[in-house]
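Undergrad: My questions concern the predicted model and sequence given below.
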Amino acid sequence: MEMTNISAGRESLSSVNSTIFNVLYYSFFTSAFSINMVLGLPANCYILWLSVKGMIQGQSTKIFKVNGALIEIIFCFAFFFAIGVYFFHCVDCWLPLVFLGQLLLVGRPLFLSFICLERYLGVLHPLIFLKLKPVKYRIALCFVGWIAIIYSCVIGTMGHIQYYNSLLPQLLFFYFVKLYSCLMVLKGLMRPGPGDDVKKRNGVNKDKSKAFQIILVLLVFSTLTYGPIFVSLVLYYILDLEKFLLSWSISLFLAILLGLVYPFLDLRRVGNLPFC
């Protein structure tokens, strides 16, 4: 009987209404959306402006950062729908809130994977990187990426595929792409290159060390961001509805807050972070 109730709860999980979330741990979501709105919106708007400025100056590699910043900025407006759902019980706000949540969960790792693959090609396969350097290739890749993101969000929001079932393989795929790319880049950066001994003696081999630190930090924070989500999505098949929603809300809270590391790390890297 207990297993039957759990199965019934899982089948109806894609249509959970705002009343359940009002009772179950809504403070995690509202606090995360509020912090993301206050800190994430200005930071990502600044990143977007710097990236667009770089693209105008001919830096085609900035296009993935432009799209990643757009994803983050669009998601910031989920704050208003969350307020409508949790405090005013607005049923019509539920679908756009779910859509924007999936937009972040799928879009952020997708464009971060593109950035990691780009660095992988630049470090380990420079000839291929130069061949694919024209901006038209990156625009085509972003166009395909946006189609995949919107398609995934629409079918998940409309309930054709329960998004808890579809998220796990998607996020695992993006994570392993980033993991492989980052590990290969770290391995390539550790390998001595032509003239490295001379650079070390002259004390000018700082770019390689800086790139190594940036890739390592991105890899660590990516693991910390998506690790709890992976655990929670696995618990979806084990726990009952209430316990799963608790683990899911905590994992999303951590993912949203840790996601703020990326724009601030980028601003610090380019020397535009205030007070640093």
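TA: Great, that's in hand.
Undergrad: alpha carbons only for contacts and neighbour counts from here, please
TA: Will do.
Undergrad: Which elements pack onto the helix or strand containing Gly54?
TA: Secondary structure from DSSP states H and E places Gly54 in helix 41-56. On a contact count with 3 or more Cα pairs under 8 Å, 6 or more residues apart in numbering; DSSP states H and E, helix 41-56 meets helix 63-76, helix 261-269.
Undergrad: Identify the residues contacting the first one?
TA: In this case it means helix 63-76. The contact list for helix 63-76, computed with Cα atoms under 8 Å, 6 or more residues apart in numbering, reads 33, 36-37, 40-41, 44-45, 47-48, 51-52, 55, 100-101, 103-104, 107-108, 111-112, 114-115, 138-139, 142.
Undergrad: Kindly calculate the angle that that helix makes with helix 261-269.
TA: Relative orientation of helix 63-76 versus helix 261-269 (axes from the mean of the first three to the mean of the last three Cα atoms, to 10 degrees): 130 degrees.
Undergrad: Which positions within helix 63-76 qualify as buried?
TA: Buried residues in helix 63-76, counted by 16 or more other Cα atoms under 10 Å: 63-73, 75-76.
Undergrad: Now those in JSON lines, please, with extra columns for distance to Lys178.
TA: Shown next, in JSON lines, are those (distance: Cα to Cα, whole Å):
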{"residue": "Ile63", "distance to Lys178": "18"}
{"residue": "Phe64", "distance to Lys178": "14"}
{"residue": "Lys65", "distance to Lys178": "15"}
{"residue": "Val66", "distance to Lys178": "19"}
{"residue": "Asn67", "distance to Lys178": "17"}
{"residue": "Gly68", "distance to Lys178": "15"}
{"residue": "Ala69", "distance to Lys178": "18"}
{"residue": "Leu70", "distance to Lys178": "20"}
{"residue": "Ile71", "distance to Lys178": "18"}
{"residue": "Glu72", "distance to Lys178": "19"}
{"residue": "Ile73", "distance to Lys178": "22"}
{"residue": "Phe75", "distance to Lys178": "22"}
{"residue": "Cys76", "distance to Lys178": "24"}
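Undergrad: which one of the residues you listed is nearest Tyr236?
TA: Nearest to Tyr236, judged by Cα to Cα, of the buried residues of helix 63-76 is Phe75 at 24.2 Å.
Undergrad: any idea whether Gly58 is helix, strand or coil?
TA: Taken by DSSP: H, G, I helix; E, B strand; the rest coil, the conformation at Gly58 corresponds to coil.
Undergrad: want to compare, so here's the second one:
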Amino acid sequence: MERNVSSTLNSNFLPTQAAPHNTTIDINATVKPFSVFDGCDHQAEGILFDLVMQCINFTVGIPANILVIAILIRNRKEPTTSDIFLGCLAFMDIYFSSMTPFHLLNLYHWQSKDMWSAMKFAYGVKDTTAPLFLSCICLDRFVAVLFPIMFGQLKHIKYRLGLTVLVFCLTFAYSAAKMAGGLPNFEKVFTGEVLAAFTWMIVCNVSIMWALKKSRGAGKDQMHPMKKKAFKMVLSVLCIIVFNYLPPVALFPFEDHYHPDLFRCYVQPVCFAFLNISSTIQPLVYLSRLERLPFLSDACVKKCCPCVYVGNNKTPPAQNPPA
């Protein structure tokens, strides 16, 4: 049985109807009932943890990502170069998070093979779009800070559109292969992808922070306010990348060293829970960096987060951050 690389839920809970139709089955044979804890009935803590993270994505992540898209549309007259990547990432996170109730219904009630295939496709989308679009964002910032002349020459949106199309092609190819199943060692594709993406994002963000910290004015000990703001932004993104991607990066390459049940019931679902919750963490981090939320009144912000409101009032008029 294929082991899905997005969650233990994606691999171990195939409906019993999945047997080939041309296979002769003894009518007296005992058919194993479909269970959300298939194979992990007495070790369900990791699977429950993953389910909780997906429910948080549905209740918090979807509104947050919708707000991100609304803000990007509102600011379309003065966009930053990474907006297209942010918008696509938010849209795909909404799609992935919206599948959670269908997933739960299918696990406990429908047990439909077609719905199961749709879920595998959705998990393939999550496996691919998050690391690839984040890598594109890191690449954009890396070139802007370390190679500003080249960045000016490559600032046209056609280059970002080309990268976006490439990411979508890779995403749909991977998701279709995942949905079809049957490919030997297919799970190794995700392990290689996440390792490469994680390494690239760490290198980019560390290089950006090092360059910003070194680029102080002559004879000045303090960093320029805009560069200091960019430094804090990149640092926060780096922390999120480490939080979401370090568990699978650190544990998945050593899969053969774990007992199969331990890996299937604990290591895999917990690691992918950290990946899945990025659908909520990423938009919240983006929203937290804004001077104010354009769709909320100052009175509402003051009532909900008085400390943020006071801090923003002390901040000078907003300027466009560096690309």
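TA: Looks like it arrived, so ask away. Quantities reported herein were computed from a predicted structural model and do not represent experimental measurements.
Undergrad: which residue packs closest to the counterpart of Phe264 of structure 1 in structure 2, ignoring adjacent ones?
TA: Matched to structure 2 by TM-score structural alignment, Phe264 of structure 1 sits across from Leu284. Nearest non-adjacent residue to Leu284 of structure 2, counting by Cα to Cα, 6 or more residues apart in numbering: Ala64, 6.5 Å away.
Undergrad: right, and the helices and strands packed on helix 41-56 of structure 1 - which one's nearest Leu235 of structure 1?
TA: Smallest distance to Leu235 of structure 1 across the helices and strands packed on helix 41-56 of structure 1 (Cα to Cα): 25.6 Å, for helix 63-76.
Undergrad: ok, residues contacting the helix or strand just after the closest one?
TA: Sequence-wise, the next helix or strand downstream of helix 63-76 of structure 1 (DSSP H and E) is helix 78-88. With contact meaning Cα under 8 Å, 6+ apart, helix 78-88 of structure 1 is reached by 18-19, 21-22, 26, 29-30, 33-34, 37, 90-91, 93-94, 96-97, 100-101.
Undergrad: average distance between the lengthiest helix in structure 2 and structure 1?
TA: Criterion DSSP state H: the longest helix present in structure 2 is helix 113-146. Average distance, helix 113-146 of structure 2 versus aligned residues of structure 1 after superposition (mean Cα distance after the TM-score superposition for structure 1): 1.2 Å.
Undergrad: Mind listing what's buried along the helix or strand following that helix?
TA: Sequence order places helix 148-153 as the next helix or strand after helix 113-146 of structure 2, per DSSP H and E. By neighbour count on 16+ other Cα under 10 Å, the buried set for helix 148-153 of structure 2 is Phe151.
Undergrad: burial measure for Asn4 of structure 2, as a count.
TA: Counted with other Cα atoms under 10 Å, the neighbours of Asn4 of structure 2 add up to 21.
Undergrad: do the same with Leu265 of structure 1
TA: Residues lying near Leu265 of structure 1 (other Cα under 10 Å) number 15.
Undergrad: which residue numbers in structure 2 go with stretch 167-182 of structure 1?
TA: When structure 2 is aligned by TM-score structural alignment, the counterpart of stretch 167-182 of structure 1 is residues 190-205.
Undergrad: Centre of the chain to the matching stretch, how far?
TA: 13 Å (Cα atoms, centre = their mean, to the nearest Å).
Undergrad: Asn67 of structure 1 -> structure 2?
TA: With TM-score structural alignment as the criterion, Asn67 of structure 1 lines up with Cys88 in structure 2.
Undergrad: Pull out the buried residues from stretch 49-56 of structure 1.
TA: Using 16+ other Cα under 10 Å as the burial criterion, the residues of stretch 49-56 of structure 1 that qualify are 50-52, 54-55.
Undergrad: can you tell me how far the residue nearest the centre of structure 1 sits from Gly188 of structure 1?
TA: The centroid of structure 1 falls nearest to Arg108 when counting by Cα atoms, centre = their mean (2.8 Å). Separation of Arg108 of structure 1 from Gly188 of structure 1 (Cα to Cα, to the nearest Å) stands at 25 Å.
Undergrad: What lines up with Ile155 of structure 1 in structure 2?
TA: The equivalent of Ile155 of structure 1 in structure 2 is Ala177 (alignment by TM-score structural alignment).
Undergrad: so who does that match touch?
TA: By Cα under 8 Å, 6+ apart, Ala177 of structure 2 lies in contact with Leu183.
Undergrad: Mind doing that once more with 6 Å?
TA: Applying Cα atoms under 6 Å, 6 or more residues apart in numbering to Ala177 of structure 2 gives no contacts.
Undergrad: Now the helix or strand encompassing it: buried residues?
TA: Using DSSP H and E, Ala177 of structure 2 maps to helix 157-180. Judged by neighbour count using 16+ other Cα under 10 Å, the buried positions of helix 157-180 of structure 2 are 160, 164, 167-168, 170-172, 174-179.
Undergrad: From Met158 of structure 1, how far out is the spatially closest residue to Gly259 of structure 1 that is not a sequence neighbour?
TA: Once flanking residues are discounted, Gly259 of structure 1 sits nearest to Thr225: 7.1 Å by Cα to Cα, 6+ apart. Applying Cα to Cα, the value for Thr225 of structure 1 to Met158 of structure 1 is 26 Å.
Undergrad: ok, now Val204 of structure 1?
TA: From Val204 of structure 1 to Met158 of structure 1 the distance is 55 Å (Cα to Cα).
Undergrad: How about Cys276 of structure 1?
TA: Relative to Met158 of structure 1, and taking Cα to Cα, Cys276 of structure 1 is found at 44 Å.
Undergrad: Ok, Lys53 of structure 1 next?
TA: Computed as Cα to Cα, the Lys53 of structure 1 to Met158 of structure 1 distance reads 37 Å.
Undergrad: Same question for Leu172 of structure 1.
TA: Distance check for Leu172 of structure 1 against Met158 of structure 1: by Cα to Cα, it reads 23 Å.
Undergrad: before we move on, what about Ala255 of structure 1?
TA: Distance of Ala255 of structure 1 to Met158 of structure 1, given as Cα to Cα: 24 Å.
Undergrad: for Tyr137 of structure 1, same thing?
TA: For Tyr137 of structure 1, the distance to Met158 of structure 1 - Cα to Cα - is 32 Å.
Undergrad: Could you list the buried residues of the helix or strand containing Ile47 of structure 2?
TA: Taking DSSP H and E as the criterion, Ile47 of structure 2 maps to helix 45-56. Residues of helix 45-56 of structure 2 classed as buried: 45-51, 53-56 (neighbour count, 16+ other Cα under 10 Å).
Undergrad: Many thanks, I have nothing further to ask.
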